[in-house]
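# sequence unknown, structure follows:
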């Protein structure tokens, strides 16, 4: 067999394909690789996306602002004065993109306009906060991303 340009190109392609396949197999066999979806019910959440848009628009149209602040006790969430605290029903979800075992939900129970997520439940790093509530039968949604550090 004579080695020419055509044979060299074919061997280069075969070597490249073997190289890529090696890394594909390696990534699937690695026990630390996580191939999960972002959330368990991804498709269900996708179907209710328009409802989320409407709920976020409801908050925008009121002109009210949700205040999220890092304090020495944890994360303090301030609800607008336009809402009576006793009539707010909903949940606050904290999502950790790097580790789904740290995700948690807490119900909104207010006597004042403030809700505190204690620092004992939080680790340093990025958190996605999703606040969903109903007020007088109307849904509202607020989403916020923050980097938390306990310093």
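Yep, it's here. Since this is a predicted model, take the numbers as computed values, not measurements. Numbering: from 1, shown residues only.

# Please count neighbours and contacts with C-alpha atoms only from this point.
Will do.

# who touches the helix or strand harbouring residue 50?
Take DSSP states H and E as the rule and residue 50 turns out to sit in helix 49-62. Residues outside helix 49-62 that contact it (CA atoms under 8 Å, 6 or more residues apart in numbering) are 65, 138, 139, 140, 141, 142.

# Closest one of those residues to residue 7?
residue 142 (60.7 Å; CA to CA).

# which residues touch that closest one?
56, 59, 66, 130, 131, 132.

# what about the fourth one, which SS state?
Reducing the assignment to helix, strand or coil with DSSP: H, G, I helix; E, B strand; the rest coil, the entry for residue 130 is strand.

# contact partners of the host helix or strand of residue 21?
Using DSSP H and E, residue 21 falls within helix 5-29. If you take CA under 8 Å, 6+ apart as the criterion, helix 5-29 is touched by residue 33.

# let's bring in a second one:
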């Protein structure tokens, strides 16, 4: 084999490799954004900063996860309303949003036994006495 054939073979292998990689990337369909409305969420970010500041002014954490019983406990006053976003970074199809309303002391507990094992982020937004709050907790089930 001479130099010309070697260079031609090397270029053909390189082009074949590039075509294969581009084909794999184009056929990949499980790419999920963190949120569908990314830009609208970014505009509301100052509200988020205010919620986090309000939460930091509180004493202690609001969400407590018990790994043994797979339950989540809320330390919220009665009358609090909000939303719990269970966020699975590896697969957006598993995300869940649950409305929370604390009517009595027994509604401060939630079972998470139905969730798939793995890494989860829990993002809780709630309002109590006209003040908005936000807390995030990372758990591994």
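Sure thing, it's come through. Values in this document were obtained by computation on a predicted structure and should not be read as measured data.

# TM-score for this pair?
After superposition, the two chains reach a TM-score of 0.78 (TM-score structural alignment, normalised by the length of the second structure), with 138 aligned residues with a CA RMSD of 2.7 Å.

# Name only those of the contacts of helix 49-62 of the first structure that count as buried.
Among the contacts of helix 49-62 of the first structure, those classed as buried by 16 or more other CA atoms under 10 Å are 139, 140, 141, 142.

# so which of the residues you listed comes closest to residue 101 of the first structure?
Nearest member of these to residue 101 of the first structure, counting by CA to CA, is residue 142, at 22.7 Å.

# Identify the residue of the second structure aligned to that closest one.
Aligning on TM-score structural alignment places residue 142 of the first structure opposite residue 135 in the second structure.

# distance of that match from residue 17 of the second structure?
Distance, residue 135 of the second structure to residue 17 of the second structure, using CA to CA, to the nearest Å: 46 Å.

# do the same with residue 81 of the second structure
From residue 81 of the second structure over to residue 17 of the second structure (counting by CA to CA), the distance is 55 Å.

# Which one's more surrounded, these two?
residue 81 (18 against 12; other CA atoms under 10 Å).

# for the helix holding residue 50 of the first structure, which positions count as buried?
52, 55, 56, 57, 58, 59.

# wait, isn't residue 65 of the first structure in contact with residue 77?
No. When contacts are counted by CA atoms under 8 Å, residue 65 of the first structure is not listed as touching residue 77 (10.7 Å).

# Between those two, which contacts overlap?
Counting by CA under 8 Å, 6+ apart, nothing touches both residue 65 of the first structure and residue 77.

# corresponding residue for residue 36 of the second structure in the first structure?
Match for residue 36 of the second structure (TM-score structural alignment): residue 40.

# Would you mind giving the secondary structure of that match?
coil.

# ok so, going back, in the helix holding residue 21 of the first structure, what counts as buried?
So for helix 5-29 of the first structure, nothing qualifies as buried (16+ other CA under 10 Å).

# what's the average distance of the helix or strand following that helix to the second structure?
Counting by DSSP H and E, the next helix or strand C-terminal to helix 5-29 of the first structure is helix 42-47. Mean deviation of helix 42-47 of the first structure relative to the second structure after superposition (mean CA distance after the TM-score superposition for the first structure): 1.9 Å.
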